[in-house]
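Novice: Predicted model and sequence follow; I will ask about them next.
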Amino acid sequence: MSVPDAPYLRYVALGDSQTEGVGDGDDITGLRGFADRLAEHLARHEPALQYANLAVRGRLAAQIHAEQLAPALALRPDLATVLAGVNDLLRPRFDADEVAGHLEAMFAALTGQGVHVATITVPDLARISPLARPLIPRVTALNQRIREAAGRHGVTVADTALHPVAGDPRLWSTDRLHASSLGHERIAAALAYALRVPGSDDTWSLPLPPAPVATGRHVATTELRWLAGFLGPWLVRRLKGRSSGDGRTAKRPLLLPVRTENASPA
């Protein structure tokens, strides 16, 4: 699907914690995230833009499909971002075809209503956390299916997985599951560039300056803190059948105007 000449007026974001904005702000002061940042970028060129964010942390692809697609269609957007599948990647019984089926169903329904849809691919998780190395085949399989489904439905893909910077740990928060503020900024910039939003460019794909070399002791301490502070609690929730999104609803379920004052470029 080609990018329309007219600016976008109604943007709806579907997804999980990444789209909700976890890692960019907090639950007390508020979350921003790539979808908010993309909306701000769009609104600088079309002040009449309205934006809704239906994402809820912890949601699997099937849940995003079941819970967010119908409300998104009811809002009649002209632009939607759809991100799903990372939570599925972390489950023992991951099925790339099943996840892709939910993604494709959402792509088909939205584009069938005339919506321009954009998505991204998943970066190399092993660069973010060495313990994620066994997930590489899953990431590869999911990314291939995302590209194929997107191609069948004219969905724009910001193929962040092709750029090494997407796996730079500095673009990720300390839990290694969510982008940091800088990471969310880069994701927004990648989507803006893929959508050919005026003022966007490919600088999002450039590497960060070299990082100081960490000592072996520092690496070991960091790993232990991550295991205790993040992996352990995550495993406990899985064993109890709980999700970080239990009891939560979309942070922005209605289309509302976007404030751009003091907002940094995407």
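Specialist: Perfect, thanks for sending it.
Novice: Every contact and neighbour count from this point should use C-alpha atoms.
Specialist: OK.
Novice: correct me, but residue 129 touches residue 178?
Specialist: No: in this structure, residue 129 is not within contact of residue 178 by CA atoms under 8 Å, at 12.0 Å.
Novice: between these two, which one's more packed in?
Specialist: residue 178 (20 against 16; other CA atoms under 10 Å).
Novice: in the stretch 1-150 of the chain, which spans are helices?
Specialist: Ranges of helices in the stretch 1-150 of the chain, per DSSP state H, counting those that start in this stretch, are 17-20, 33-45, 61-74, 86-89, 96-112, 125-128, 136-153.
Novice: Which elements pack onto the fifth one?
Specialist: It refers to helix 96-112. If contacts are counted by 3 or more CA pairs under 8 Å, 6 or more residues apart in numbering; DSSP states H and E, helix 96-112 sits against helix 61-74, strand 79-82, strand 116-120, helix 136-153.
Novice: how does it look with 10 Å?
Specialist: Judged by 3 or more CA pairs under 10 Å, 6 or more residues apart in numbering; DSSP states H and E, helix 96-112 is in contact with helix 61-74, strand 79-82, helix 86-89, strand 116-120, helix 136-153.
Novice: How about residues contacting the second one?
Specialist: What it means is strand 79-82. 7-16, 19, 35, 38, 51-53, 55, 64-65, 69, 72-73, 103, 106-107, 110-111, 114-120, 155-157, 191, 195 (CA atoms under 10 Å, 6 or more residues apart in numbering).
Novice: Write the ChimeraX selection for whichever of those are buried.
Specialist: Buried subset of the contacts of strand 79-82, written as a ChimeraX selection, criterion 16 or more other CA atoms under 10 Å:
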select :7,8,9,10,11,12,13,14,15,16,19,35,38,51,52,53,55,64,65,69,72,73,103,106,107,110,111,115,116,117,118,119,120,155,156,157,191,195
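Novice: What count of nearby residues applies to residue 94?
Specialist: 14.
Novice: what's the answer for residue 63, then?
Specialist: For residue 63, using other CA under 10 Å, the count is 16.
Novice: Please apply the same query to residue 201.
Specialist: Residues near residue 201, counting by other CA under 10 Å: 14.
Novice: Would you confirm that it contacts residue 188?
Specialist: No: counting by CA atoms under 10 Å, residue 201 sits too far from residue 188 to count as a contact (11.4 Å).
Novice: Can you check which residues contact both of those two?
Specialist: residue 194.
Novice: rewinding a little: out of the helices and strands packed on helix 96-112, which comes closest to residue 43?
Specialist: Smallest distance to residue 43 across those (CA to CA): 12.7 Å, for strand 79-82.
Novice: Check the offset of that closest one from the chain's centre.
Specialist: Per CA atoms, centre = their mean, to the nearest Å, the displacement of strand 79-82 from the mean C-alpha position of its chain is 11 Å.
Novice: try this one side by side with the last:
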Amino acid sequence: MGGRFVAVGDSFTEGVGDNNVMYPNGVRGWADRVARQMGRHDPTWEYANLAIRSKVLDEVVAEQLDAAIALRPTLITFYAGGNDILSLRVDMQSVMERYEAALGRLSSSGARVVVFTTFDMKVSSMLEPLRRRIRIFNNGVRELSRTYDAQLLDHTLLREYDDRRLWSADRIHMSKVGHKRLAGHVLDALGIPHTLKLPELPAWEPRTWRQAVAEERVFVRTEVIPLVRRRMRGVREGDALAPKWPEAIRPAAGLKKIARHRAAELHSPA
């Protein structure tokens, strides 16, 4: 039997890294893929996605929670806090207290709530402070999922994501393959049959230590330093974007088809 699935969060849930110009905001992502499979399994499923990249936890709560609950969902996925972890300065205890308050509100809505840990990727020792924040966040999410009877998808235990091909160049967002695989894990956790084809990736050629060091230097120069500079300037792509699917739609009709119709209506003469 279908229901109404509402996705709440930031770039993780919006779908950044899974680029596709046929979808709103130019990205597809695991949540859209899950919704499409739900529609194929049962055409009565409805779907809304309020997630927007760049949003910190407080913004997700202020801008999305009331709207999500007002949609009267039967299923909510909630991921927020990743951008707080990446902040230059952050009090992780405060983050987890505010995360708990948000999770409590979502759980009291009566919907089934799914939460996620952040993948704890093996990174350069230069980024060890970031990993400490990730471990605090993940341990907190695990404990709170039990407290509030939320379903946990423990992303960091899916060690297939150690494969760099499941990540985009910035190593923060999943690639198309990564989003597709996560969609499969979410559907399996929900007990919803799906037709996603998840072929095994060919063996990855091991790197020499010199190659690894050289790639880390390039990564820090081309991704980490520009990210820090953008954060210091307050430049955020998400500030100019709207939610992909702010109102409940029927994914059985086809998300690309719905997106085309919506775009045509927006650009049609009054």
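Specialist: Done, it's in. What you are looking at is a predicted structure, and each value in this text was computed from that prediction instead of being measured.
Novice: if we can go back for a sec, now the helices of the stretch 1-150 of structure 1 in TSV, please, with extra columns for distance to residue 166 of structure 1.
Specialist: Output for those, formatted as TSV (distance: least, CA to CA, whole Å):
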stretch	distance to residue 166 of structure 1
helix 17-20	14
helix 33-45	14
helix 61-74	22
helix 86-89	15
helix 96-112	21
helix 125-128	9
helix 136-153	14
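Novice: Select, out of those, the one closest to residue 171 of structure 1.
Specialist: helix 125-128 (8.9 Å).
Novice: Which positions within the closest one qualify as buried?
Specialist: Using 16+ other CA under 10 Å as the test for burial, helix 125-128 of structure 1 gives 125, 127-128.
Novice: same check, this time on stretch 222-233 of structure 2
Specialist: Result for stretch 222-233 of structure 2 [16+ other CA under 10 Å]: buried residues 224, 227.
Novice: which residues in structure 1 does it match up with?
Specialist: Under TM-score structural alignment, the match for stretch 222-233 of structure 2 in structure 1 covers residues 229-240.
Novice: what about that stretch, distance to the chain center?
Specialist: 22 Å.
Novice: how would you label residue 248 of structure 1: helix, strand or coil?
Specialist: At residue 248 of structure 1, secondary structure determined by DSSP: H, G, I helix; E, B strand; the rest coil is coil.
Novice: Let me see the ranges of the strands in the stretch 151-266 of structure 1.
Specialist: 156-158, 252-257 (DSSP state E, counting those that start in this stretch).
Novice: what's in contact with the last one?
Specialist: If I follow you right, that is strand 252-257 of structure 1. Against strand 252-257 of structure 1 from outside (CA under 10 Å, 6+ apart): 9-13, 20, 39-40, 43, 47-55, 68, 71-72, 75-77.
Novice: mean offset of it relative to structure 2 (after superposition)
Specialist: For strand 252-257 of structure 1, the mean deviation from structure 2 after alignment is 0.9 Å (mean CA distance after the TM-score superposition for structure 1).
Novice: Can you give me every residue that contacts the aligned partner of residue 179 of structure 1 in structure 2?
Specialist: Aligned by TM-score structural alignment, residue 179 of structure 1 pairs with residue 174 of structure 2. If you count contacts by CA under 10 Å, 6+ apart, residue 174 of structure 2 has them with 11-12, 15-18, 29-30, 161, 164-168, 180-182.
Novice: I'd like to know which of those are buried.
Specialist: 11-12, 15-18, 29-30, 161, 165-168, 180-182.
Novice: So which of the residues you listed is the closest to residue 226 of structure 2?
Specialist: The closest of these to residue 226 of structure 2 turns out to be residue 168 (CA to CA; 15.6 Å).
Novice: what does stretch 98-106 of structure 1 correspond to over in structure 2?
Specialist: Stretch 98-106 of structure 1 corresponds to residues 94-102 in structure 2, going by TM-score structural alignment.
Novice: In the matching stretch, which residues are buried?
Specialist: Within stretch 94-102 of structure 2, the residues that count as buried by 16+ other CA under 10 Å are 95-96, 98-100, 102.
Novice: can you redo these as CSV with distance to residue 234 of structure 2?
Specialist: Formatted as CSV, these follow (distance: CA to CA, whole Å):
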residue, distance to residue 234 of structure 2
95, 20
96, 23
98, 22
99, 23
100, 27
102, 25
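Novice: on that earlier part again, check what contacts the match of stretch 222-233 of structure 2 and list those residues.
Specialist: By CA under 10 Å, 6+ apart, stretch 229-240 of structure 1 touches 91, 174-177, 223-228, 241-244.
Novice: of these, closest to residue 83 of structure 1?
Specialist: Set against residue 83 of structure 1, the nearest of the contacts of stretch 229-240 of structure 1 by CA to CA is residue 177 (14.2 Å).
Novice: if I read this right, the closest one contacts residue 57, doesn't it?
Specialist: No: using CA under 10 Å, residue 177 of structure 1 is not in contact with residue 57, being 11.3 Å away.
Novice: which residues are in contact with both of those two?
Specialist: Shared contacts of residue 177 of structure 1 and residue 57 (CA under 10 Å, 6+ apart): 17-18, 22, 87.
Novice: who are the neighbours in contact with the aligned partner of residue 125 of structure 1 in structure 2?
Specialist: Mapped onto structure 2 by TM-score structural alignment, residue 125 of structure 1 lines up with residue 121. Residue 121 of structure 2 is in contact with 131, 134, 156, 159, 161-164, 171-172, counting by CA under 10 Å, 6+ apart.
Novice: could you dump the helices and strands packed on helix 96-112 of structure 1 to a markdown table with distance to residue 255 of structure 1?
Specialist: Listed next are these as a markdown table, based on distance: least, CA to CA, whole Å:
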| stretch | distance to residue 255 of structure 1 |
| --- | --- |
| helix 61-74 | 10 |
| strand 79-82 | 12 |
| helix 86-89 | 26 |
| strand 116-120 | 17 |
| helix 136-153 | 25 |
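Novice: hang on, the earlier thing: with the contacts of residue 121 of structure 2 in mind, which one is nearest to residue 257 of structure 2?
Specialist: Nearest to residue 257 of structure 2 among the contacts of residue 121 of structure 2, with distances taken as CA to CA, is residue 172, at 29.6 Å.
Novice: In contact with that closest one, which residues?
Specialist: Contact partners of residue 172 of structure 2, counting by CA under 10 Å, 6+ apart, are 11-12, 16-17, 82, 86, 119, 121, 223.
Novice: picking that back up, from the contacts of residue 121 of structure 2, keep the buried residues only.
Specialist: Neighbour-count burial within the contacts of residue 121 of structure 2 applies to 131, 134, 156, 161, 171-172; the criterion is 16+ other CA under 10 Å.
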